[in-house]
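> One predicted model, sequence on top.
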Amino acid sequence: MISTPDFRHKQVVFLNTADFSKPQLSFRNENIVVSGTYGTIDKVPLHRLLAVFIAGETTLTSKLMEKCMANGASLFLLKRNLATYASIGAYAEGNYLLRQKQYALEEEQSIRIAKKIVENKLVNHLALLRSVDCDVVRTRTRLAYKKIMKEKIQKAKDLGELRGVEGLASKDFFQAYFSRINWHKRIPRGKIDENNILLDMGYSFLFNFVDSILRLYGFDTYKGVYHQLFYQRKSLSCDIMEPFRCIVERALVKMHTLGQFDEKDFSVRKGVYGLQYQKNNKYARIFLKEIMNYKMEIHQYVRAYYYLVLNNEGEMGKFIIR
């Protein structure tokens, strides 16, 4: 488990191998070294590294992987479309006591935690709406809408009903918040337009970042409380990222506002949109920068959840977007 002061100085590195020829990552003099045909390109002190995202083909040395594991750093290997196909992670798998407590959570407590997660997500979505002077949601004032949705969350009798409330709130948010950026609708991994592609990218980085922190604490990230067990789905990582989705969503709107978004960066084939791989770096760095601006809040949220599960002390953390 990593302490809060140590975590403050941790870095995340994104490497797009399309930017140079014959890329290689190696370990040298306590640094992670990125090199190519013409020598060293960049280096990062190992003790400050939390995760490395590598898009495209590269060469990794066994010493590098050994050192990353020993120092609590994770490697995420991505395809050129930024889909994660493998990861080499550092995690406290021997924390059997935490996992026993995690598996033993009663249904009532799981639902109570899930409600806190959904309510936190709602509060941040409404904060984003307030930031763009959106005072009406679904024909109601923002404050009236907040009161109604909070009541529905608390009255939900089971996870199915809670998911219904959360789904409705998310739909209302997307329609209101993204109305200024030619928004159609949210279809995960649907590739129906540029905005959905960028949201998928940002959510993927956020998910992997949250997952890497959860594993450092020793959680079984497949065992969630809101998202239930499903084959090969890291349900707990899906749970914990929910209140932080607003970081990615605000980043998307900022891209449009600041003129960083460009339709020419995308291609369309038979109605399916795609981001040109040469432009992956541009948008990936924007999302990673926004996520890293909140790295301490994410770490503290996971830490609070750790003590809640392990010792049944404290409350579920609460994240408020700045």
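Ah, there it is.
> hey, let's count contacts and neighbours off CA atoms from now on
Noted.
> What segments of the chain are strands?
Applying DSSP state E to the chain gives strands spanning 11-16, 24-28, 31-36, 39-45, 49-55, 59-60, 74-78, 84-88, 136-137, 140-141, 266-269, 272-275.
> wait, which of those strands is closest to residue 306?
Distance to residue 306, taken as CA to CA, is lowest for strand 49-55 among the strands of the chain, at 18.8 Å.
> Check what contacts that closest one and list those residues.
10-17, 72-82, 209, 212 (CA atoms under 8 Å, 6 or more residues apart in numbering).
> right, and residue 117 touches residue 238 too?
No - using CA atoms under 8 Å, residue 117 makes no contact with residue 238, being 10.8 Å away.
> Filter the contacts of strand 49-55 down to the buried ones.
Among the contacts of strand 49-55, those classed as buried by 16 or more other CA atoms under 10 Å are 10-12, 15-17, 72-78, 80, 82, 209, 212.
> Please compare the first structure with the one that follows:
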Amino acid sequence: MRRLLNTIYVTTEDAWLRKDRENIIIEVEGAERGRVPLHLLDGVVCFTRVGASPAIMAACAERGIALSFLAPNGRFLARVEGQRSGNVLLRRTQYRVADAPERAVPIVRGVVAAKAANQRTVIMRALRDHSVTMSEDARDALRTVERQLSHAARRTLVSDTIDVLRGIEGDCARLYFSVFNHLIRPDDPAFVFGGRSRRPPLDRVNALLSFLYAMLGHDCRSALETVGLDPQVGLLHADRPGRASLALDLMEEMRPVLADRLALSLINRRQIGARDFIVEEGGAVQMTEDARKAVLVAWQERKKEELRHPFLGESLSFGLVVHVQAQLLARHLRGDLDGYPAFVWK
């Protein structure tokens, strides 16, 4: 089983990364702020204006350590990577499957059904744990959407085109986010969710979700590259220049489980508040540097939590699930598994 290694998140503006023997050094204004052995690292994610020496970029590339540069809101900017792992035969198979709807549909069907099931589970857990604090209208709305998501998951079983499955996925997203505000404590007016918005996020909930989705996207892309798949060529998400479509496919199963639940937990437990966000003149909302640091700590802690994988039947951390799913997809494409077992959280 793959070890869950560390990811460094560098959020301090004007930080500088350099190499010292077999360590990565983080400096701010010439003073050393951190030192981590390279063999313990899986990735380095840099926010805001962070620089890196050619030596540390080369060291990361040689060791397969993902070095990514993101904007303060989590938007992807650039990535340094070395020679791709895996073999060309797996990627050629991936490309053939992407161009053959009859082979892609069963995989996409599982992904969409799993996402709907996981969205439904988020709602069911909220009803189980917090129904006494909800209004009757909120409970009714959540129960209605829970039933509709269950029906949508069943619809995927009889859907035989990618376009139909994309439509179901879009319907599920619309239903789920139509009641997302009911999952948030009603006594905090700072966190009112008015529907999904991005590029830029227009409220605090969307800013938090977008940031967490960026973290999840980084992990999914790294997992796919680790097993030798091409993150750019997806099945559910169509090809688009500059978009890691297969990473987005893999994210769909995991968004409700990892990102959405963590966002709700941070808000409802008051671990993040209105003071942690900046509203810009045009209406865009960003998190403060301190807020990003706090969320990143919570993200790393959530990834350490254990669960029982529904297909493997083994206990593993949430952080390893994306790597397991990438490996299962690769095994299916190679013909070692009859189907792709999408991740369904119980």
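Yes, it's here. Values in this document were obtained by computation on a predicted structure and should not be read as measured data.
> still on that earlier bit, would you reformat the strands of the first structure as JSON lines and include distance to residue 246 of the first structure?
Shown next, in JSON lines, are the strands of the first structure (distance: least, CA to CA, whole Å):
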{"stretch": "strand 11-16", "distance to residue 246 of the first structure": "20"}
{"stretch": "strand 24-28", "distance to residue 246 of the first structure": "33"}
{"stretch": "strand 31-36", "distance to residue 246 of the first structure": "32"}
{"stretch": "strand 39-45", "distance to residue 246 of the first structure": "29"}
{"stretch": "strand 49-55", "distance to residue 246 of the first structure": "22"}
{"stretch": "strand 59-60", "distance to residue 246 of the first structure": "34"}
{"stretch": "strand 74-78", "distance to residue 246 of the first structure": "23"}
{"stretch": "strand 84-88", "distance to residue 246 of the first structure": "22"}
{"stretch": "strand 136-137", "distance to residue 246 of the first structure": "17"}
{"stretch": "strand 140-141", "distance to residue 246 of the first structure": "20"}
{"stretch": "strand 266-269", "distance to residue 246 of the first structure": "24"}
{"stretch": "strand 272-275", "distance to residue 246 of the first structure": "22"}
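> spatially speaking, which residue is in the middle of the first structure?
Taking CA atoms, centre = their mean, the centroid of the first structure lies closest to residue 206, which sits 1.5 Å from it.
> counterpart of that residue in the second structure?
Aligned by TM-score structural alignment, residue 206 of the first structure pairs with residue 216 of the second structure.
> Tell me which residues touch its match, please.
Counted by CA under 8 Å, 6+ apart, residue 216 of the second structure has contacts 251, 255, 258, 259.
> what's the closest non-adjacent residue to the second one?
Distances taken as CA to CA, 6 or more residues apart in numbering put residue 213 closest to residue 255 of the second structure, at 7.1 Å, once the chain neighbours are dropped.
> can you tell me how far that neighbour sits from residue 340 of the second structure?
Distance, residue 213 of the second structure to residue 340 of the second structure, by CA to CA, to the nearest Å: 23 Å.
> returning to what we had before: for ChimeraX, what selects the buried ones among the contacts of residue 216 of the second structure?
Listed next is the ChimeraX selection for buried residues among those, using 16+ other CA under 10 Å:
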select :251,255,258,259
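> Make a markdown table out of the contacts of residue 216 of the second structure and add distance to residue 346 of the second structure.
A markdown table is the format used below for the contacts of residue 216 of the second structure (distance: CA to CA, whole Å):
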| residue | distance to residue 346 of the second structure |
| --- | --- |
| 251 | 17 |
| 255 | 14 |
| 258 | 13 |
| 259 | 16 |
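> Which of the contacts of residue 216 of the second structure sits closest to residue 330 of the second structure?
For those, the nearest to residue 330 of the second structure is residue 251 (15.7 Å; CA to CA).
> which stretches of the stretch 101-250 of the first structure form helices?
107-131, 142-155, 159-177, 194-217, 235-241, 245-257 (DSSP state H, counting those that start in this stretch).
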